[in-house]
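Peer 1: model this:
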Amino acid sequence: MTEKEKMLRGEPYFSFGEELAGERQHAKEVVFEFNRLEPSKVVERHALLRGLFGSAGGKFYIEPPFRCDYGYNIHWGEGSYANYNLVILDCNRVTIGDQVLIGPNVSIYTAGHPIDPVTRAQDVEFALPVTIGNRVWIGGGAILNPGVSIGDNTVIGAGSVVTKSIPANVVAVGNPCRVLREIRPDEIGGDHGSD
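Peer 2: All right, here's what the predicted structure looks like:
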């Protein structure tokens, strides 16, 4: 089994082999080009990401600067938006649902390192997928750790550190991120101005 296959299966792997290093270098080149394009070159910027990502909705928007490890593990939903300085360490699958709002300075990490210092010193790491449901709002400065999922319609407060999965239809905040309250039925849906 290759190191890439181990990485994608969530098993310990060595990340500095030729194949993975080359793929990271390719992503760096594409992301560099994305970040350096003029602000008016929206179509060109997003064409670069479409070629890099595993999949992307017909309409999406990511503000530069943006960083990722590989790109091909990112699956970006329809109508989803990310503000400045999004970092995605996509050593495993990152699924971002439809109509997701991601605030500035958010970090999504699939990559982790062993607790054992001897193993860690051998450049061994692991990666677990991260899943964000539809219509999620992630506040600025939030950090999502390996293996977490966030359910549909949920709001993650600014500065939160998500270490465990968060269910759908809740407001969750803090470090570690915890459910603060459920979202009321009248807070979900399109009827915002009934008489």
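
Peer 1: alpha carbons only for contacts and neighbour counts from here, please
Peer 2: OK.

Peer 1: where do the helices sit along this protein?
Peer 2: 3-8, 18-36, 42-52, 117-120 (DSSP state H).

Peer 1: Could I get those helices in a markdown table, plus columns for distance to Asp98 and mean neighbour count?
Peer 2: Compiled in a markdown table, those are given as follows (distance: least, C-alpha to C-alpha, whole Å; neighbours: other C-alpha atoms under 10 Å):
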| stretch | distance to Asp98 | mean neighbour count |
| --- | --- | --- |
| helix 3-8 | 23 | 17 |
| helix 18-36 | 22 | 16 |
| helix 42-52 | 16 | 16 |
| helix 117-120 | 36 | 11 |
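
Peer 1: for those, which one sits closest to Ile88?
Peer 2: Minimum separation from Ile88 across the helices of the chain (C-alpha to C-alpha) falls at helix 18-36, 11.7 Å.

Peer 1: For the helices of the chain, could you give me a markdown table that also reports distance to Val173?
Peer 2: Listed next are those as a markdown table, based on distance: least, C-alpha to C-alpha, whole Å:
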| stretch | distance to Val173 |
| --- | --- |
| helix 3-8 | 30 |
| helix 18-36 | 30 |
| helix 42-52 | 30 |
| helix 117-120 | 31 |
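
Peer 1: Here is the second sequence; please produce its structure so I can put it next to the first one:
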Amino acid sequence: MNTPHIDIEANRAARKYSRKELLGRVLWSLASLLFRFSPRLAWGWRNMLLRLFKARIGRNVRIFPTVRIIIPWTLTIDDGATVGDHAILYALGPMKIGASATVSQGAHLCGGSHDFRDPAFPLWRAPLTVESEAWIAADAFVGPGVTIGRGAVLGARAVAMKNIPANAVAAGNPAHIVGTRSPSAPASNVKG
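Peer 2: As a prediction, this is how the structure comes out:
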């Protein structure tokens, strides 16, 4: 059986970002120190820093200082959303977190990957959406190209590699629907 030759060095040397993007990433890595070491309650300060880097941040957004954000200019977070401690927003492609949505501690929203079908593993940037009033629970993973529907819940440590419909409650790896949530019910009334 012939295994195709994979030129790893060529892949590593390939330009994946424009000069402007590279400069922005370097500047953000420096500014992110001001983000990370800000006081916990300095919500406005962190939102302002993100806006300086072209992130679209709504009113009353709460992003904790330990959140890791890659490429802020691809990020949109609507009014009243919260992103908890140690969450990762790997926003290689457009990433949107809707109004009043919650991304809990340790969650990982991944807006990019590599095309495993191609031996050169080219970079793939994909949109990722968490719609309004959805909840991504602790340590959950949302993959590239996925939409978590309005009011949906992705349970703790679940892995969503496919869309989760509105008001669905999903759990497991891979995530599957385990219940539904009433559009007007608080999260404590979830069945499943």
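
Peer 1: What does the TM-score come to for these two?
Peer 2: Between these two chains, after superposing, the TM-score reads 0.83 (TM-score structural alignment, normalised by the length of the second structure); 175 aligned residues with a C-alpha RMSD of 2.2 Å.

Peer 1: who wins for proximity to Leu89 of the first structure among the helices of the first structure?
Peer 2: With C-alpha to C-alpha as the measure, helix 18-36 is the member of those nearest Leu89 of the first structure (10.5 Å).

Peer 1: Give me the mean deviation of that closest one from the second structure.
Peer 2: Superposed on the second structure, helix 18-36 of the first structure shows a mean distance to its aligned partners of 1.8 Å (mean C-alpha distance after the TM-score superposition for the first structure).

Peer 1: okay, the angle between that helix and helix 42-52?
Peer 2: 170 degrees (axes from the mean of the first three to the mean of the last three C-alpha atoms, to 10 degrees).

Peer 1: circling back: can you tell which of the helices of the first structure is closest to Gly103 of the first structure?
Peer 2: Closest of those to Gly103 of the first structure is helix 18-36, at 17.6 Å (criterion: C-alpha to C-alpha).

Peer 1: Please state the offset of the closest one from the chain centre?
Peer 2: In terms of C-alpha atoms, centre = their mean, to the nearest Å, the centre of helix 18-36 of the first structure is set 17 Å apart from its chain centre.

Peer 1: list the helices and strands that helix packs on?
Peer 2: Judged by 3 or more C-alpha pairs under 8 Å, 6 or more residues apart in numbering; DSSP states H and E, helix 18-36 of the first structure is in contact with helix 3-8, helix 42-52, strand 66-68.

Peer 1: Quick one: average offset of the last one versus the second structure, please.
Peer 2: Spelled out, that is strand 66-68 of the first structure. With mean C-alpha distance after the TM-score superposition for the first structure, strand 66-68 of the first structure averages 1.6 Å from its match.

Peer 1: same question, the second one
Peer 2: Comparing helix 42-52 of the first structure with its match in the second structure after superposition yields a mean distance of 2.2 Å (mean C-alpha distance after the TM-score superposition for the first structure).

Peer 1: Go ahead and confirm Glu182 of the first structure touches Val155.
Peer 2: No: at 9.9 Å, Glu182 of the first structure does not count as touching Val155 under the criterion of C-alpha atoms under 8 Å.

Peer 1: Comparing those two, which shows the higher neighbour count?
Peer 2: Val155 (24 against 14; other C-alpha atoms under 10 Å).

Peer 1: Please look at that one and Asn134 and confirm they touch.
Peer 2: No: the criterion here is C-alpha under 8 Å, and Val155 of the first structure misses it with Asn134 at 11.0 Å.

Peer 1: And stretch 79-86 of the first structure, how far out from the chain middle?
Peer 2: 10 Å.

Peer 1: Asn145 of the first structure corresponds to which position in the second structure?
Peer 2: With TM-score structural alignment as the criterion, Asn145 of the first structure lines up with Gly143 in the second structure.

Peer 1: one step back: quick one: which of the helices of the first structure is nearest Pro129 of the first structure?
Peer 2: That would be helix 3-8 among the helices of the first structure, by C-alpha to C-alpha, at 8.7 Å.
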